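1. Structure, please.
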Amino acid sequence: MIFQVQDNTITAYGEIWDRNGMEFISLFSELEAKYSQITVKMHSYGGSVFDGNLIYNAIQNSKKEIDFIIIGIAASMAAVISQSRTDKKPKMVRNGFMMIHAPSGSTYGGALDHENNAKLLRSIETNLINSFSKGLNKSKAYIAKWMVGDNWFDAEEALKEGLISEIVEAESETISASYNPQEIGAQGMYYQFTALLNPKNSQQINLDHNMKLPIIQALSLQGVNEQSSDTAVIEAVKKHFEAQATVTQGKLDAEIAKRITAETALADQGKAAITAELDQAKKEGKITPANQATYEAIGTTSGIEALKTVLSAIPARNPIKAQMQNAGGTGSGSATGREAWAWDQWQKEDSKGLEALLRENPEGWQALYDAKYKK
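-> As a prediction, this is how the structure comes out:
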């Protein structure tokens, strides 16, 4: 919103943005300290409900005499603000409009985020109904109808409903009757009025010192000063934030690169640890190359500690040669050198040991058999 202060009059134009509430309170407080009577002029299509409430409360709670004049349109939250004084309803220019509807908003997130926002909107809507009902002495059911769709009131209709106390002469040329508020919407009506607005006071809004200089100083803008055009200042602001965005994006990209590097190093360490555990398990005879992939998957998905736990539960196996030696001892009782015996030597020198080998070490027996018959 743009605020102009001249003597005891504060004029508010445009959309109600975040922090406009505190800006209005600051300017309004200065007027309260100087004047017993303050005039608030407004031409707005609404905006932030919460900042609008700050403006509403400041006007409502003021101990000064307040005259509120709608000089163009008062739509959405601006319409609510216009009703802030219970002791004196606002005035409206003859070609002005007011629009009332339910609060709206958007939410990004999960179901709970949307539900909480819906709950908040319903609460705000209830407060609006109660406020209009009390201020206009109308039933809540009557006001609730105004919460459905956009409800436009020209000056005569607003006066009939008690939304304004008086119709005053227009501060702009007459809006053409061909303009339909329902068709062009609140913003469209706002801009139509703004294009035709010609304040009776010849002094125009001067943003150079009231807005440009503080912005230039706060953002340390380069290449512009308070005498620069609005376009030049806006471009400087745009470049300022684009530069900040570039720096921020660079820092973000660097942090992402660091994180990827760290995650890659951690993953490599994890793979190395898994490989070491599997190699040791193979040496101990706990696993074989055939089932290694199964245990590797355990380590990859569940972590090295889970793999260690699984492997620790598997008993170590004696090497085949040692088992062959032990099995061979059931025959002649001599195991020396039998780990190198072939099938024929077993049959010739210790056939009973070969039978025992089949029972006690089928893998070793199968290896001898394959070497003999599957050449």
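2. From now on I want contacts and neighbour counts done on CA atoms only, so please keep to that.
-> Noted.
3. which helices and strands does the helix or strand harbouring residue 232 pack with?
-> Here residue 232 sits within helix 230-283, counting by DSSP states H and E. In terms of contacts (3 or more C-alpha pairs under 8 Å, 6 or more residues apart in numbering; DSSP states H and E), helix 230-283 is packed against helix 213-219, helix 292-302, helix 304-312.
4. which residues are in contact with the second one?
-> For helix 292-302, the surrounding residues in contact (C-alpha atoms under 8 Å, 6 or more residues apart in numbering) are 270, 271, 274, 275, 278, 305, 306, 307.
5. Neighbour-wise, which one of those residues leads?
-> Counting neighbours by other C-alpha atoms under 10 Å, residue 278 comes out on top of these with 24 neighbours.
6. And that one, how far from residue 144?
-> Distance of residue 278 to residue 144, computed by C-alpha to C-alpha, to the nearest Å: 73 Å.
7. likewise residue 161?
-> 14 Å.
8. May I see the helices and strands packed on helix 230-283 organised as CSV, with distance to residue 253 added?
-> As requested, the helices and strands packed on helix 230-283 are exported to CSV (distance: least, C-alpha to C-alpha, whole Å):
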stretch, distance to residue 253
helix 213-219, 25
helix 292-302, 28
helix 304-312, 31
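9. wait, which of those helices is closest to residue 63?
-> Each of the helices and strands packed on helix 230-283 was scored for nearness to residue 63 using C-alpha to C-alpha, and the closest is helix 213-219 (30.6 Å).
10. for the chain, what spans make up the strands?
-> In the chain, strands defined by DSSP state E lie at 2-6, 9-13, 37-44, 65-75, 91-93, 97-100, 151-154, 166-168, listed in chain order.
11. Pull the distance from the fourth one to the chain's centre.
-> Here the centre of strand 65-75 is set off from its chain's centre by 36 Å, with C-alpha atoms, centre = their mean, to the nearest Å.
12. Tell me which residue is most central in the protein.
-> Taking C-alpha atoms, centre = their mean as the criterion, residue 108 is the residue nearest the geometric centre of the chain, at 5.9 Å.
13. one more to line up against the first:
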Amino acid sequence: MRTFWNWENREDGRTLHLDGVIAEETWFGDEVTPAAFKEDLMADKGDITVWINSPGGDVFAASQIYNMLMEYPGQVTVKIDGVAASAASVIAMAGTKVLMSPVSMMMIHNPMTMAIGDSSEMKRAMEMLREVKESIMNAYELRTELPRTRLAKLMDDESWFNAKKAVELGFADEVLFTGEESPEPAVSMLYNQSAVVNTFLKQFPSAPPDNDTDVQALYDRLRLLQ
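-> Below you'll find the model as predicted:
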């Protein structure tokens, strides 16, 4: 099984690397994947460092990782060295302390999904997305203490933050290598729509379903991307 995480044992403690698309191979319908992550996480004790460089992926996979890190008995230091976008930004919120490289980025946006069916199915999908957005905002609000109305607007706008902007808004605590905790306001970078859409589409089969059974199977395996 190929995983999107790997552990490194160093003299100063354990280091977890989260690279690539979250649950790139499998997560839904595969109890082995979250169980394997938890087994690796709990294989040892002590403080850990989590390096993140990920465009995001499955929001429920990210939620499970977030919960595991929040419950971990040691200190969890999150360091973003490339990008913590979409679902990866949710995982970053689990850090006891969140540090960002001065050349790294963070992105938050509304959850997305794909749905098949009539108008009633579309309405159910819309309601599901609204609830998922609320759950994601819970993690952002807990760390940033920003009003939910502002968080909702930032997600609507598909907002990109450089390190200083992330610290300014409360998504991160410090800029790596500088010790800056209260930087001057910075301007967010532009949203790269094609990158997010391409990441989203990779989660689904390349060929359309052939029959009702395939449609149901696809429906059952719909993956939310945050």
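14. Which residue of structure 2 sits opposite the residue nearest to the centre of structure 1 in the alignment?
-> Matched across to structure 2, residue 108 of structure 1 falls on residue 116, judged by TM-score structural alignment.
15. And residue 53 of structure 2, how far from residue 133 of structure 2?
-> 22 Å.
16. Just want to know which of these two has more residues nearby.
-> Set side by side, residue 53 of structure 2 and residue 133 show more neighbours around residue 53, with 23 against 18, by other C-alpha under 10 Å.
17. Need the counterpart of residue 16 of structure 1 in structure 2.
-> So residue 16 of structure 1 corresponds to residue 22, using TM-score structural alignment.
18. I'd like to know how many residues surround the nearest residue to its match once chain neighbours are set aside.
-> Excluding its sequence neighbours, the residue lying closest to residue 22 of structure 2 (C-alpha to C-alpha, 6 or more residues apart in numbering) is residue 57, at 4.5 Å. Per other C-alpha under 10 Å, the neighbour tally for residue 57 of structure 2 reads 26.
19. correct me, but residue 57 of structure 2 touches residue 89?
-> No: shown here, residue 57 of structure 2 and residue 89 do not form a contact pair, counting by C-alpha atoms under 8 Å, at 10.4 Å.
20. In space, what's closest to the counterpart of residue 100 of structure 2 in structure 1 - neighbours in sequence excluded?
-> The alignment partner of residue 100 of structure 2 in structure 1, by TM-score structural alignment, is residue 92. The shortest distance from residue 92 of structure 1 to any non-neighbouring residue, by C-alpha to C-alpha, 6+ apart, is to residue 70 (4.6 Å).
21. who's in contact with the one you found?
-> Residue 70 of structure 1 touches 41, 42, 43, 82, 90, 91, 92, 93, 96, counting by C-alpha under 8 Å, 6+ apart.
22. Among these, which one has the most neighbours?
-> Neighbour counts for those peak at residue 92, which has 32 neighbours (criterion: other C-alpha under 10 Å).
23. the helices in structure 2, which residues?
-> 32-41, 59-71, 87-92, 119-144, 148-156, 163-169, 193-201, 212-220 (DSSP state H).
24. Give me the mean deviation of the third one from structure 1.
-> Following superposition, helix 87-92 of structure 2 is found to deviate from structure 1 by 0.8 Å on average (mean C-alpha distance after the TM-score superposition for structure 1).
25. which helices and strands sit right next to that helix?
-> So helix 87-92 of structure 2, by 3+ C-alpha pairs under 8 Å, 6+ apart, packs with strand 48-54, helix 59-71, strand 105-108, helix 119-144.
26. any idea how far residue 15 of structure 2 is from residue 6 of structure 2?
-> In terms of C-alpha to C-alpha, residue 6 of structure 2 sits 8 Å off from residue 15 of structure 2.
27. Looking at those two, which is more packed in?
-> More crowded of residue 6 of structure 2 and residue 15, by other C-alpha under 10 Å: residue 15, with 19 against 12.
28. I figured residue 137 of structure 2 hits residue 151, correct?
-> Yes: applying C-alpha under 8 Å, one finds residue 137 of structure 2 in contact with residue 151, separated by 6.8 Å.
29. Tell me which residues touch the match of residue 16 of structure 1, please.
-> 4, 54, 55, 56, 57, 58, 61, 62, 87, 88.
30. buried set for stretch 109-125 of structure 2?
-> Neighbour counts over stretch 109-125 of structure 2 (16 or more other C-alpha atoms under 10 Å) mark 109, 110, 111, 112, 113, 125 as buried.
31. just so I know, which of the helices of structure 2 lies nearest residue 26 of structure 2?
-> With C-alpha to C-alpha as the criterion, residue 26 of structure 2 lies closest to helix 32-41 of the helices of structure 2, at 7.2 Å.
32. once aligned to structure 1, how far is that closest one on average?
-> Looks like 4.0 Å for helix 32-41 of structure 2 (mean C-alpha distance after the TM-score superposition for structure 1).
33. Can you list the buried residues in that helix?
-> Using 16+ other C-alpha under 10 Å as the test for burial, helix 32-41 of structure 2 gives 33, 34, 37, 38, 41.
34. Quick one: list the elements packing against that helix.
-> Checking 3+ C-alpha pairs under 8 Å, 6+ apart, helix 32-41 of structure 2 ends up next to helix 59-71.
35. Direction-wise, compare the helix it packs on with strand 76-85 and give the angle.
-> 160 degrees (axes from the mean of the first three to the mean of the last three C-alpha atoms, to 10 degrees).
36. Give me the contact list for helix 59-71 of structure 2.
-> Taking C-alpha under 8 Å, 6+ apart as the rule, helix 59-71 of structure 2 contacts 22-23, 27-28, 34, 38, 76, 87-88, 90-95, 111, 223-226.
37. Is it possible to mark the buried ones in those?
-> 22-23, 27-28, 34, 38, 76, 87-88, 90-95, 111, 223-226.
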